[in-house]
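Visitor: Quick one, fold the following:
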Amino acid sequence: MLNNIKNLLKDKVTIIAILTTIGIAIISLIKLGKAPIQINNIDKVEHALAYFILTFVWLVALRRTKISKLLIVFCCFLYGIIIEALQVTITSYRSGEILDVIANTTGILIAFIIYNSFFKKNKAI
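Guide: Here you go, the predicted structure:
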């Protein structure tokens, strides 16, 4: 088990995936100030982008393992739901929204589609 963890951490992409996961949690749970320019629903684009990056990096990091791509996608989806639930339960300044989960899911699905289309064309990578 410890050797498996060491092997995962040797790969820099795995470290980037772990840091991305931690970064999304931190940004999602800290109190952020108001943006100087207000654009309606820009946060949904930010959610989709964050979860696109999260999913794509994990898919790349674990591409040489036997872990199913669908399991990775499901874990990213579940992670998004957990973060939304934590926003409601452990913070008083953040709110969990179903539209955020939909935006997260959109980013996850786009990452999955792009990953599959890119790595099917470039099997040598």
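Visitor: all contacts plus neighbour counts: C-alpha atoms, from now on.
Guide: Will do.
Visitor: how about the helices in this protein?
Guide: 2-10, 12-29, 42-61, 69-90, 98-121 (DSSP state H).
Visitor: wait, doesn't residue 55 sit right on residue 75?
Guide: No: using C-alpha atoms under 8 Å as the test, residue 55 is too far from residue 75 to be in contact (9.0 Å).
Visitor: Looking at the two now, which is surrounded by more residues?
Guide: Counted by other C-alpha atoms under 10 Å, residue 55 and residue 75 do not tie: residue 55 has more neighbours, with 31 against 14.
Visitor: Let me see the contact set for the nearest residue to that one once chain neighbours are set aside.
Guide: Among residues not flanking residue 55 along the chain, residue 108 sits closest, at 5.7 Å (C-alpha to C-alpha, 6 or more residues apart in numbering). Each residue near residue 108 by C-alpha atoms under 8 Å, 6 or more residues apart in numbering is listed here: 48, 51-52, 54-56, 73, 76-77.
Visitor: rewinding a little: out of the helices of the chain, which is the most enclosed?
Guide: Comparing the helices of the chain by mean neighbour count (mean count of other C-alpha atoms under 10 Å), helix 42-61 ranks first with a mean of 20.
Visitor: Next, the structure of the following sequence, for comparison with the previous one:
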Amino acid sequence: MLKRIKNLLERNSLFFAISSSVLVLILSLINMEGVPNFNYSYTDKFEHVFAYAVISFFWMLSCKLGKLPVSFFSLFLIIIAYGIIIELLQLSLTSHRTGDLMDVMANSIGVILGFIFLKILSRIYLQV
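Guide: Predicted coordinates for the structure are as follows:
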């Protein structure tokens, strides 16, 4: 089972990276009125952390597998810049969303967690 997951990740890491990035962009810019909200404090920030952890995990996995000619540090900065750009787009393009500095912080924490998760999995399972 783990061998199948490893092969799936190795074969499709770039597809997952691109798909998750596009999905986050779409979800960040569409009107979410009418979508149930849990109304917990900072739920939104956990969503940002999770989304950017997933994005960074797949982009950095693709980098680790040699599918991207970019260093981890460069990729780290690019993903954080991507989050900042999305926040700026929310401010300028939408009337139903707002950009937030705390979202940028949550995104950055997610990028760090995605990197840490990749390092842990690499040592335990992936051996890449």
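Visitor: any idea how far residue 75 of the first structure is from the residue nearest to residue 55 of the first structure?
Guide: Counting by C-alpha to C-alpha, to the nearest Å, the separation of residue 108 of the first structure from residue 75 of the first structure is 10 Å.
Visitor: before we move on, what about residue 10 of the first structure?
Guide: Note on residue 10 of the first structure: its distance to residue 75 of the first structure, by C-alpha to C-alpha, is 22 Å.
Visitor: and if you look at residue 119 of the first structure?
Guide: In terms of C-alpha to C-alpha, residue 119 of the first structure sits 20 Å off from residue 75 of the first structure.
Visitor: likewise residue 102 of the first structure?
Guide: 15 Å.
Visitor: swap in residue 115 of the first structure?
Guide: 16 Å.
Visitor: Also residue 105 of the first structure?
Guide: 11 Å.
Visitor: And for residue 16 of the first structure?
Guide: Going from residue 16 of the first structure to residue 75 of the first structure by C-alpha to C-alpha gives 17 Å.
Visitor: Residue 7 of the first structure now?
Guide: In terms of C-alpha to C-alpha, residue 7 of the first structure sits 21 Å off from residue 75 of the first structure.
Visitor: Kindly report the same for residue 4 of the first structure.
Guide: Per C-alpha to C-alpha, residue 4 of the first structure is found 19 Å from residue 75 of the first structure.
Visitor: Map residue 97 of the second structure onto the first structure.
Guide: Alignment note (TM-score structural alignment): residue 97 of the second structure maps to residue 94 of the first structure.
Visitor: give the contact list for its match.
Guide: Applying C-alpha under 8 Å, 6+ apart, the residues near residue 94 of the first structure are 29, 31, 87-88.
Visitor: What of residue 21 of the second structure?
Guide: Here residue 21 of the second structure is in contact with residue 55 (C-alpha under 8 Å, 6+ apart).
Visitor: Show me what it lines up with in the first structure.
Guide: In the first structure, the residue matched to residue 21 of the second structure (TM-score structural alignment) is residue 21.
Visitor: and the gap between its match and residue 114 of the first structure?
Guide: The spacing between residue 21 of the first structure and residue 114 of the first structure, counted by C-alpha to C-alpha, is 20 Å.
Visitor: cool, and residue 46 of the first structure?
Guide: Distance, residue 46 of the first structure to residue 114 of the first structure, by C-alpha to C-alpha: 18 Å.
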